[in-house]
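K.L.:
got a structure for you, letters missing:
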């Protein structure tokens, strides 16, 4: 097959159930594979890890010089020093690194929410792991952390869907309409969250919006625009990837009953099993970077401002880095996967996602021993970058 069409084939919806043979083709085609649309696709673990740590690579779409958006991107798409400043301010309400912060304080709450969601899971009935469990769990948690009323959750499900669609990698696609809908959703969602934060000004609760809007130190305060962008990012990043992590985990375990049985016998393996899921079926498959300068990447010239697509999910299955990479091994040692990225943009919500995944899969294990998939492969979401099932019906 023509290697210059790999990105188009990977992002084609028909590949959503199983893009992994295409990632194998990508790694075999070379370290850097130029695409017909002018982008460059990187599929090897070591090359991806090096580029994620390379200061010449930008996360900011404005590096191309052609973006017309008037708003500043969220810190996920900014470079240092601005990225570092905003990320540090956004992380402060979570508590200082390596100390018990809000995430650790949420463990009991997460366990309680998990148990509540599993109450209707009775033998003989059908359940949708996405709608009945994997979606409401992280949404409830991030709502509590931010201070969003639970009854408003349906509002931002539509906003979130629009923003995630706009964030996808879409080669050779007229994305103007998708971007327009995404921008509108970002504006509405940001306005809603700003309004919510303003209601807490001078009347703080124990939530992150209160902490942002009542910050006493002027040097540590977010502007209104920064607060809106950061709150939108936290809300979306706080649940989108975790939904995929939990759902992909259930799908993987039901497809591999011997590993499911092993985890039920040895629940102490669960933390390592979650790391292996982040490698084997990661919630984020790709990330885009843009070089500030003309670069040589593994012997291939890559021009300044080109779109460089780092296929994290391909790197996670690179046989040069992982032994027997297409095998799901819940006890895999030395598992430095790319499931949460790496470098300055490594996923700041990783600790929360891990806690939620441990709680979710640990509580689900007793139910999964006799469960079966209603449909395999299940229907997938449209997004190729944030890949996961849209529904996962199981019979209990």
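P.N.:
Yep, that arrived. Not measured: the values here are computed from a predicted model.

K.L.:
When you work out contacts or count neighbours from here on, use the C-alpha atoms and nothing else.
P.N.:
Noted.

K.L.:
which one's the longest strand in the chain?
P.N.:
Across the chain, the longest stretch assigned as strand under DSSP state E is strand 287-291.

K.L.:
need the helices for the stretch 251-396 of the chain, in chain order.
P.N.:
257-265, 270-280, 312-315, 350-368 (DSSP state H, counting those that start in this stretch).

K.L.:
Tell me which of those is the most buried.
P.N.:
For the helices of the stretch 251-396 of the chain, the largest average neighbour count (mean count of other C-alpha atoms under 10 Å) is found in helix 312-315, namely a mean of 28.

K.L.:
got a list of what the spatially most central residue of the chain touches?
P.N.:
With distances taken as C-alpha atoms, centre = their mean, residue 241 lies nearest the centre of the chain, 3.3 Å away. Residue 241 sits next to 283-284, 353, 386 when contact means C-alpha atoms under 8 Å, 6 or more residues apart in numbering.

K.L.:
next up, a second structure to put side by side with the first:
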């Protein structure tokens, strides 16, 4: 049997806790061809070029749905322009700028209330699992309220979300894994489609209500379009933020100087979250790209039709792009630094190009609020497992559990009255 390639080793769960040496080794061959014909791209400048190259398609070979010829039964991230642009613009009308610029910012007070309630619920405990007790229920509650999904239905859609996240980026058998993922995605979409049907008779101020009554110039999403896109928003709207918060707290506990600085200067959370998106991104890989024509990149020709995987996490730590990339340093994203080094400070934590993360404004605000509150209310937090157990996926990489010891949960009224910095969600 041939030895495993570097990329196959990255997919191996045994390397989930510390893939960074493998990412560095992967960059030694900027464009590596795998045995299945996939071209793996790992340097920052090459990833950015391909993210903006119209010859690289995000169109899946078969839509997720009941019938292979139902071309609308796919989420917009698996499509190309003009279909992608139309659906994304309709969704954005009810989510954020430019047509609904205040929706996410207006949720800051509600986010803080959710965070406060969850941390209050940990009172009396000296050992906690930060994922189960906070990093998972917080973004789930937020995305449910934004979309208009009953949060009490979480046990129902959790099963589908788990099936999706455990089947992507694991290196497991392709056909069985893909079938499991697509079945879960379709069932999640059907559940949300049922909610959308009911919402037509009982409208609210949520995103689903906006979508089912949309009379904009681009038209209204059909049921076959609405279901997979709502499924995407619900799934991606919490799973990635779970990782960002858990990775963030784990990183802060490894860097107590930054943790202490956030406690003293809450506004320092803003560059800290940007550095987390570079240093420990919640999404490590972008698979399922395909060359529409021959593409020359880094001295290699990727032939038309070939699948492409963009390794965002490797690009984020490319020393040709970021000096001393394995050092966690939020100062990279301070205003003064950005004014001089803006190009070298850009990260791939939210991808790039036309598929730049739809939920970036929400994820930023959620994580900023979460880290400030955790830092000021967890008294002397320390890791009980290092490394912690990780989730199966190499794509959505983050701790499955994050067991911590604390001396106590500081009551909100006794925590110094720290106020959150006013930041833009853009």
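P.N.:
Sure thing, it's come through. All values reported here derive from a predicted model rather than from experimental measurement.

K.L.:
hang on, the earlier thing: what would the contacts of residue 241 of structure 1 look like in CSV with distance to residue 328 of structure 1?
P.N.:
Formatted as CSV, the contacts of residue 241 of structure 1 follow (distance: C-alpha to C-alpha, whole Å):
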residue, distance to residue 328 of structure 1
283, 15
284, 17
353, 20
386, 20
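
K.L.:
Show me the two of the residues you listed that sit farthest apart.
P.N.:
Distance extremes for these: the farthest pair is 353 and 386 at 14.6 Å, using C-alpha to C-alpha.

K.L.:
now the aligned residue in structure 1 for residue 376 of structure 2, nearest residue through space, not along the chain?
P.N.:
Using TM-score structural alignment, the partner of residue 376 of structure 2 in structure 1 is residue 366. Distances taken as C-alpha to C-alpha, 6 or more residues apart in numbering put residue 264 closest to residue 366 of structure 1, at 7.2 Å, once the chain neighbours are dropped.

K.L.:
Distance of that neighbour relative to residue 395 of structure 1?
P.N.:
Using C-alpha to C-alpha, to the nearest Å, residue 264 of structure 1 is found at 19 Å from residue 395 of structure 1.

K.L.:
now swap in residue 179 of structure 1 and tell me
P.N.:
Counting by C-alpha to C-alpha, the gap from residue 179 of structure 1 to residue 395 of structure 1 is 38 Å.

K.L.:
again, but for residue 94 of structure 1
P.N.:
Residue 94 of structure 1 is 38 Å from residue 395 of structure 1, by C-alpha to C-alpha.

K.L.:
what do you get for residue 364 of structure 1?
P.N.:
13 Å.

K.L.:
Could you give me the buried positions within stretch 83-99 of structure 1?
P.N.:
83-84, 86-87, 89-90, 92-94 (16 or more other C-alpha atoms under 10 Å).

K.L.:
could you dump those residues to JSON lines with secondary structure and distance to residue 108 of structure 1?
P.N.:
Listed next are those as JSON lines, based on DSSP: H, G, I helix; E, B strand; the rest coil; distance: C-alpha to C-alpha, whole Å:
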{"residue": "83", "secondary structure": "helix", "distance to residue 108 of structure 1": "32"}
{"residue": "84", "secondary structure": "helix", "distance to residue 108 of structure 1": "31"}
{"residue": "86", "secondary structure": "helix", "distance to residue 108 of structure 1": "29"}
{"residue": "87", "secondary structure": "helix", "distance to residue 108 of structure 1": "26"}
{"residue": "89", "secondary structure": "helix", "distance to residue 108 of structure 1": "26"}
{"residue": "90", "secondary structure": "helix", "distance to residue 108 of structure 1": "23"}
{"residue": "92", "secondary structure": "helix", "distance to residue 108 of structure 1": "21"}
{"residue": "93", "secondary structure": "helix", "distance to residue 108 of structure 1": "19"}
{"residue": "94", "secondary structure": "helix", "distance to residue 108 of structure 1": "16"}
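
K.L.:
Tell me the one of those residues nearest residue 166 of structure 1?
P.N.:
Within the buried residues of stretch 83-99 of structure 1, the smallest distance to residue 166 of structure 1 is 21.0 Å, found for residue 83 (C-alpha to C-alpha).

K.L.:
which ones are touching that closest one?
P.N.:
75-77.

K.L.:
Would you reformat the residues you listed as CSV and include neighbour count?
P.N.:
Shown next, in CSV, are the contacts of residue 83 of structure 1 (neighbours: other C-alpha atoms under 10 Å):
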residue, neighbour count
75, 23
76, 20
77, 16
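
K.L.:
quick one, strands of the stretch 51-200 of structure 2?
P.N.:
Counting by DSSP state E, counting those that start in this stretch, the stretch 51-200 of structure 2 has strands at residues 56-57, 127-129.

K.L.:
from these, which stretch is densest packed?
P.N.:
Per residue and on average, the most neighbours among those fall to strand 56-57, with a mean of 22 (mean count of other C-alpha under 10 Å).

K.L.:
And for residue 345 of structure 1, the neighbour number?
P.N.:
Residue 345 of structure 1 is flanked by 20 other residues according to other C-alpha atoms under 10 Å.

K.L.:
Would you mind getting the average deviation of the longest helix along structure 1 from structure 2?
P.N.:
Ranked by residue count and defined by DSSP state H, the top helix of structure 1 is helix 176-200. In the superposition with structure 2, the aligned residues lie an average of 1.5 Å away from helix 176-200 of structure 1, counting by mean C-alpha distance after the TM-score superposition for structure 1.
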